[in-house]
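Trainee: this one's sequence-less:
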C-alpha cells in the first residue's frame, strides 16, 4: 500500500522554479547528456492539447500507414516522453537510448511540455500547437510531456477545433512539415485511425497499458469526450464569465484566435 501511495501521490520538486513530479525531476539529470540524432523530431505541447493525437499521426507517417507496425507498442514507448520516469516503466531517455536498428531510427521522436527555463538552448524549427483554453482543464493528473533541444521540433500545426473539422488537412500539414508524402488512400486510413473514437478504444493509444497504480482510469480516463465545447459541462455561466475576463486581461495583444465550440 505504501508503494502505491508513493506512486499515486509523489511529492513535487522544483527545478529552475518549475514544480515537477519527483520522478520526472530525477530524470532531468540523465537528460542533460542525452544526444539527439539529426533526424529526431520534437513534439512540443501542453497537457490535453492533442499530444497523443499528433504522436499517433507521426508514428503512422513514419511507418507508412502500416497499422500492424503501429500496434507494436503503446504510444508512450513508440513516441517517448523524454523526461518520463515512474517506477516499473522504462524512462523516456532509456527508451531512446536503446535505439539502434534502422526501423527505430526512422521513427525516432519525442515530445515536451516544459516551460522555457527547463529547455536547453538550441536551434529548433517549431510550429505552434494550441487548443481552446476552456477545453484543457483535466480532472486527473496528466503527466507532462517532455524535454529536448536538438533536431527538429514540432508544436503540432493547428488549433484543435479546426483539426476536428478537417483532420485530413492537418495530417497533410504534418506530412509537409516532415517532408514526406503518402498515397491518398493511406492518408484517408490515417484520418480514420487517428480519430478520437478509434484512439479511445485502442489500447496502444489510450494509456490503459500503464499500471493502474500510476494512472487509474476508473477515477479519471486519460481520453475523455474529445469534443470542442465540452467545457460547458464543467464551467458554470459565472465561472465562464470570470474566465473570459481573466483571459482578455492576460492575453491582451495575443494574435491567436480560438473558437470555444464548433
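Mentor: Arrived safely, thanks for sending. From a predicted model like this one, the values you see are computed outputs, not experimental measurements. Numbering: from 1, shown residues only.

Trainee: Please make it C-alpha for all contacts and neighbour counts, starting now.
Mentor: OK.

Trainee: separation between the residue nearest to residue 182 when sequence neighbours are not counted and residue 261?
Mentor: Excluding its sequence neighbours, the residue lying closest to residue 182 (CA to CA, 6 or more residues apart in numbering) is residue 64, at 7.1 Å. Taking CA to CA, to the nearest Å as the measure, residue 64 falls 33 Å from residue 261.

Trainee: Comparing the two, which shows the higher neighbour count?
Mentor: Each of residue 64 and residue 261 has its neighbours counted (other CA atoms under 10 Å); residue 64 has more, 18 against 14.

Trainee: Check the gap between the more buried one and residue 174 for me.
Mentor: 14 Å.

Trainee: which residues of the stretch 1-150 of the chain fall in helices?
Mentor: Counting by DSSP state H, counting those that start in this stretch, residue ranges of the helices within the stretch 1-150 of the chain are 2-8, 22-31, 51-62, 67-70, 75-78, 92-97, 102-106.

Trainee: what does the stretch 151-262 of the chain give?
Mentor: Counting by DSSP H, counting those that start in this stretch, the helices of the stretch 151-262 of the chain are 160-165, 167-177, 184-193, 196-201, 237-250.

Trainee: Could you work out which of those reaches nearest to residue 217?
Mentor: helix 196-201 (11.9 Å; CA to CA).

Trainee: Tell me the buried residues in that closest one?
Mentor: 196, 199-200 (16 or more other CA atoms under 10 Å).

Trainee: Next: stretch 122-142.
Mentor: 126-127, 129-136.

Trainee: got another, please set it beside the one above:
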C-alpha cells in the first residue's frame, strides 16, 4: 500500500469536540469508527496504548528498534515512526490508521492507540494480543498536552493555560478524562495477563531497566550490547534530533509554537502550576483517584 503523503493534508480549521461513547472526541478519531471497532487483531500484534502525551512515541520507537532495528536499517532512516507504528483510530482524509495497520509488512505489527480501555476493538482481547500501556503523572501529562494542543492543528483550540487546566481537571479533553484512562487500563491489567503497564517516570529514571522489562514481557532474547545501543538511541535528545521520530514531517503541527518533543522531563509541571492551581488539582485528584490502587510519582 502506498501511504498518502502527509504534506498533502489540508486543514481548514481546528475541530470541535463532541461527546462520543461517553468521552470527548473529535471527528478525526471517530470518522472511521466502524472499521476501528471491527479491526481484526492478530495474536502476535503489539498494541501500544497511552493517554495522549504520555510517552507513546518513545515506547513505539523502543519496540520498533527491539524488533526491526538490527535487520532493517533503511527503515530507521527513511520511514517516519507514524508509518511504522500506525495510529489505529486516526482518520486524516486519506490516511486511515486501520488501513495502514492492515497493510503493515512487519510481523509483529506494532500499532498505537489512545483509546480508553472500554473502546479498544474486541479482537485484541479475543486474540490475546500483547499490550504495552504507558501511564504518566497527571500534572506533567496536563502540561505536555497543553503545549501539544497549542501546536497541533488537528486538536481543538486549547485557550490559555488556566483555561486548559480547568478542562483537564474536568476530564474534557480529547480521549476523555486522564483519571479514567489510567485507572481503567490499570484495572484491566488485573484480569488480562498479556498487558504490561509501564510508567513514564520509570522510563526517564532508568531507560535501560525498562527496556529489559519490555524484553522479558515480550520474550525477546536481546543481547546486553544491543539493549545498551537501543537505550542510547532512544534518549530524549537523540529522538528530538531524529526527523523520523520528532514529527517534523507532519504539516499540521506548528513547530514555531512548540516542538512535538518539548522537554521529556519529570516535574516540569512546577514551571506551570500556581500554588492555588496545585492545591485545587490535588483536591480533585484525591476525589477522582480514590477507588484505584495505581500510584504515580510527580518527581523523581
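Mentor: Good, I have the coordinates. Computed from a predicted model, the values in this text were never measured in an experiment.

Trainee: TM-score of the superposed pair?
Mentor: The TM-score (TM-score structural alignment, normalised by the length of the first structure) is 0.84; 246 aligned residues with a CA RMSD of 2.5 Å.

Trainee: The residue in the first structure that residue 244 of the second structure lines up against: neighbour count?
Mentor: Using TM-score structural alignment, the partner of residue 244 of the second structure in the first structure is residue 204. The tally of other residues near residue 204 of the first structure (other CA under 10 Å) stands at 20.

Trainee: Now do the contacts for residue 204 of the first structure.
Mentor: Going by CA atoms under 8 Å, 6 or more residues apart in numbering, residue 204 of the first structure touches 71, 73-75.

Trainee: Relative to residue 91 of the first structure, how far out is it?
Mentor: 17 Å.

Trainee: Which residue, other than its chain neighbours, is closest to the residue nearest in space to the middle of the second structure?
Mentor: The centroid of the second structure falls nearest to residue 56 when counting by CA atoms, centre = their mean (3.1 Å). Leaving aside its chain neighbours, residue 56 of the second structure sits nearest to residue 50 (6.1 Å; criterion: CA to CA, 6+ apart).

Trainee: quick one: the one you found from residue 134 of the second structure, how far?
Mentor: For residue 50 of the second structure relative to residue 134 of the second structure (CA to CA), the value is 5 Å.

Trainee: How about residue 208 of the second structure?
Mentor: Residue 208 of the second structure is 16 Å from residue 134 of the second structure, by CA to CA.

Trainee: What of residue 238 of the second structure?
Mentor: Distance from residue 238 of the second structure to residue 134 of the second structure, by CA to CA: 20 Å.

Trainee: cool, residue 166 of the second structure as well?
Mentor: Residue 166 of the second structure is 24 Å from residue 134 of the second structure, by CA to CA.

Trainee: Need the counterpart of residue 42 of the first structure in the second structure.
Mentor: In the second structure, residue 42 of the first structure lands on residue 47 (TM-score structural alignment).

Trainee: Contact partners for the residue mapped onto residue 207 of the second structure from the first structure?
Mentor: Matched by TM-score structural alignment, residue 207 of the second structure corresponds to residue 167 in the first structure. Counting by CA under 8 Å, 6+ apart, residue 167 of the first structure touches residue 191.

Trainee: Let's see that with 10 Å instead.
Mentor: Contact analysis of residue 167 of the first structure by CA atoms under 10 Å, 6 or more residues apart in numbering lists 158, 160-161, 173, 188, 190-192, 194-195.

Trainee: of the buried residues of stretch 122-142 of the first structure, closest to residue 10 of the first structure?
Mentor: The closest of those, once distances to residue 10 of the first structure are taken by CA to CA, is residue 136, at 22.8 Å.

Trainee: what does that closest one align to in the second structure?
Mentor: Aligned partner of residue 136 of the first structure by TM-score structural alignment: residue 141.

Trainee: thinking its match is in contact with residue 51, fair?
Mentor: Yes. Look at residue 141 of the second structure against residue 51 with CA atoms under 10 Å: they come within range, at 8.6 Å.

Trainee: overlap in contacts of those two?
Mentor: 135, 178.

Trainee: which two in the buried residues of stretch 122-142 of the first structure are spaced the farthest apart?
Mentor: 126 and 134 (24.0 Å).

Trainee: Identify the residues contacting the residue mapped onto residue 257 of the first structure from the second structure.
Mentor: Per TM-score structural alignment, the equivalent position to residue 257 of the first structure in the second structure is residue 295. Taking CA under 10 Å, 6+ apart as the criterion, residue 295 of the second structure is in contact with 135, 137, 182-183, 199, 289.

Trainee: Can you show me which of these carry over to the first structure?
Mentor: Of the contacts of residue 295 of the second structure, the contacts whose aligned counterparts also meet in the first structure (both residues aligned by TM-score structural alignment, their matches' CA atoms under 10 Å) are 135, 137, 199.

Trainee: Specify which member of those residues is nearest to residue 104 of the second structure.
Mentor: residue 135 (26.3 Å).

Trainee: Just to check, that closest one is in contact with residue 114?
Mentor: No. Contact criterion CA under 10 Å: residue 135 of the second structure and residue 114 do not qualify, at 11.2 Å.
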